[in-house]
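Q: Need coordinates for the below:
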Amino acid sequence: MPHIPLDPQLPGITALFAYRPETAAPLGQLAQVLLRGPSTLTVGERELIATVVSNGNECRFCTGSHAAAAAETIDGGRAVVDAACGRVDDAPVPAKLKALLRIALAVRETGRAVTEELVAAARAEGATDTELHDTVLIAASFCLFNRYVDGLATVAPDDQAVYDQIGKQLAAGGYAR
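A: This next block holds a predicted model:
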């Protein structure tokens, strides 16, 4: 049960956005820029970063939503997403993305866990300064989103079909409201 009065028909962050539209607008814009704005990382790669961080934070709503969006937008679909959430090193993704996912998981723990070694490993695989920047910001932002959603005990549906529908909507329309 949510800690504040939220629309019970709206799951996760959608209920919070309805509750405080004035905070929803900038948060939605941030997600739009990070996950859909111009980047050398694909939409699917960025959604996968968001998913792996959310999964590590055990945020059921964000993991479900972004896993579905990633599955819609990344080569290899759900199998790639599930593998990355299980163990980054086993995921069938390029070495550069694995290195960036390791950085994202370090950010999830604490920003200080992003070591020179992790950055050097990502650079050795071809990661650019902008890709490093964006990976850290996506990871940090999803820590915020995960804690926002779970900290107010929003509704997280059990039905995978709900997340699949959200994923399709995000893949098609992004985060702009």
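Q: Please count neighbours and contacts with C-alpha atoms only from this point.
A: Fine.
Q: Tell me which residue lies nearest the centroid of the protein.
A: For the chain, the residue nearest the mean C-alpha position is A50 (1.6 Å; C-alpha atoms, centre = their mean).
Q: can you pull the contacts of that residue?
A: T63, H66, I138, A139, F142 (C-alpha atoms under 8 Å, 6 or more residues apart in numbering).
Q: For the comparison step, fold the sequence that follows:
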Amino acid sequence: MPHIPLPSHLPGITGLLEYSQDTADPIRELTQILLRGDSTLSQGERELVATVVSHNNECTFCTTAHTAAADLLLGESVTCEMVKKDIDAAPVSSKMKALLKIAKLVQQSGKAVTEEAVSIAKAEGATDLEIHDTVLIAALFCLYNRYVDGLASVTPTNPEFYEYLGERIVNHGYNRLPQGYDHLKK
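A: Sure, this is the predicted structure:
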């Protein structure tokens, strides 16, 4: 049960963002820019960063939601499962492996990111902007994970919910739906 009263038809982060739209607007805008804006990293690769960080923070809601989105964007479900278990064995580029390792370091602590980790990413072809965005996405998802779990937001167990949520993320991004979310009331 959530620690504060949240809209019962909106589990996870959506209910929290609806609870306080003033704080939600800048968070949503930043997330939209980072995960859906112009980038040399694909949307699927950026969702992998969100997935890895959420998985390592043990945030079930965010891990499941962003796994669903990444799977849709990548067109398969093997990659997400592999990056959660063993980045080195995952079917992603060497550059992406280095960036995902930086994301995992950010998840532990910003100070855990070493010059060596950054040098490896650069040697694998990562640009300064890709490193910057990886660190910022990882930090943002640490915020999201702690927000969702810190207020005990409802975490559905129904896989169909996350399939729908993944499709909503892929098709509408991170902006609030123009019509709101009343259509989700049961």
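Q: hey, where'd the helices end up in the second structure?
A: 12-19, 21-36, 43-56, 60-74, 78-85, 94-108, 115-123, 128-150, 159-172 (DSSP state H).
Q: So which of those helices is the most surrounded?
A: Neighbour counts (mean count of other C-alpha atoms under 10 Å) averaged over each of the helices of the second structure peak at helix 43-56, with a mean of 25.
Q: quick one on the thing from earlier: would you mind giving the contacts of A50 of the first structure as a markdown table with distance to A176 of the first structure added?
A: Shown next, in a markdown table, are the contacts of A50 of the first structure (distance: C-alpha to C-alpha, whole Å):
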| residue | distance to A176 of the first structure |
| --- | --- |
| T63 | 20 |
| H66 | 15 |
| I138 | 16 |
| A139 | 20 |
| F142 | 17 |
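Q: Tell me the one of those residues nearest A24 of the first structure?
A: F142 (14.5 Å; C-alpha to C-alpha).
Q: Tell me the spacing between the closest one and K98 of the first structure.
A: Computed as C-alpha to C-alpha, to the nearest Å, the F142 of the first structure to K98 of the first structure distance reads 18 Å.
Q: T63 of the first structure now?
A: 18 Å.
Q: re the thing from before, any chance of the helices of the second structure in CSV with distance to M1 of the second structure as columns?
A: Shown next, in CSV, are the helices of the second structure (distance: least, C-alpha to C-alpha, whole Å):
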stretch, distance to M1 of the second structure
helix 12-19, 12
helix 21-36, 21
helix 43-56, 21
helix 60-74, 14
helix 78-85, 28
helix 94-108, 26
helix 115-123, 40
helix 128-150, 11
helix 159-172, 18
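Q: Out of those, which is closest to I4 of the second structure?
A: Using C-alpha to C-alpha, the helices of the second structure put helix 12-19 closest to I4 of the second structure, at 9.5 Å.
Q: Not counting sequence-adjacent ones, nearest residue to S94 of the second structure?
A: Among residues not flanking S94 of the second structure along the chain, E124 sits closest, at 6.1 Å (C-alpha to C-alpha, 6 or more residues apart in numbering).
Q: Can you verify my assumption that the one you found contacts A98?
A: Yes - between E124 of the second structure and A98 there is a contact under C-alpha atoms under 8 Å: 7.4 Å.
Q: What residues does K85 of the second structure make contact with?
A: Taking C-alpha under 8 Å, 6+ apart, one finds nothing in contact with K85 of the second structure.
Q: closest to E22 of the first structure among the contacts of A50 of the first structure?
A: F142 (19.2 Å).
Q: who are the neighbours in contact with that closest one?
A: A50, V53, S54.
Q: Could you dump these into JSON lines and include distance to D129 of the first structure?
A: Converted to JSON lines, the contacts of F142 of the first structure look like this (distance: C-alpha to C-alpha, whole Å):
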{"residue": "A50", "distance to D129 of the first structure": "19"}
{"residue": "V53", "distance to D129 of the first structure": "20"}
{"residue": "S54", "distance to D129 of the first structure": "23"}
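Q: Would you mind pulling the contact partners of stretch 68-76 of the first structure?
A: Counting by C-alpha under 8 Å, 6+ apart, 42-45, 47-48, 51, 77-81, 163-164, 166-168, 170-171 sit against stretch 68-76 of the first structure.
Q: what do you get for stretch 104-112 of the first structure?
A: Contacts of stretch 104-112 of the first structure (C-alpha under 8 Å, 6+ apart): 49, 52-53, 56-57, 113-114, 135-136, 138-140, 143.
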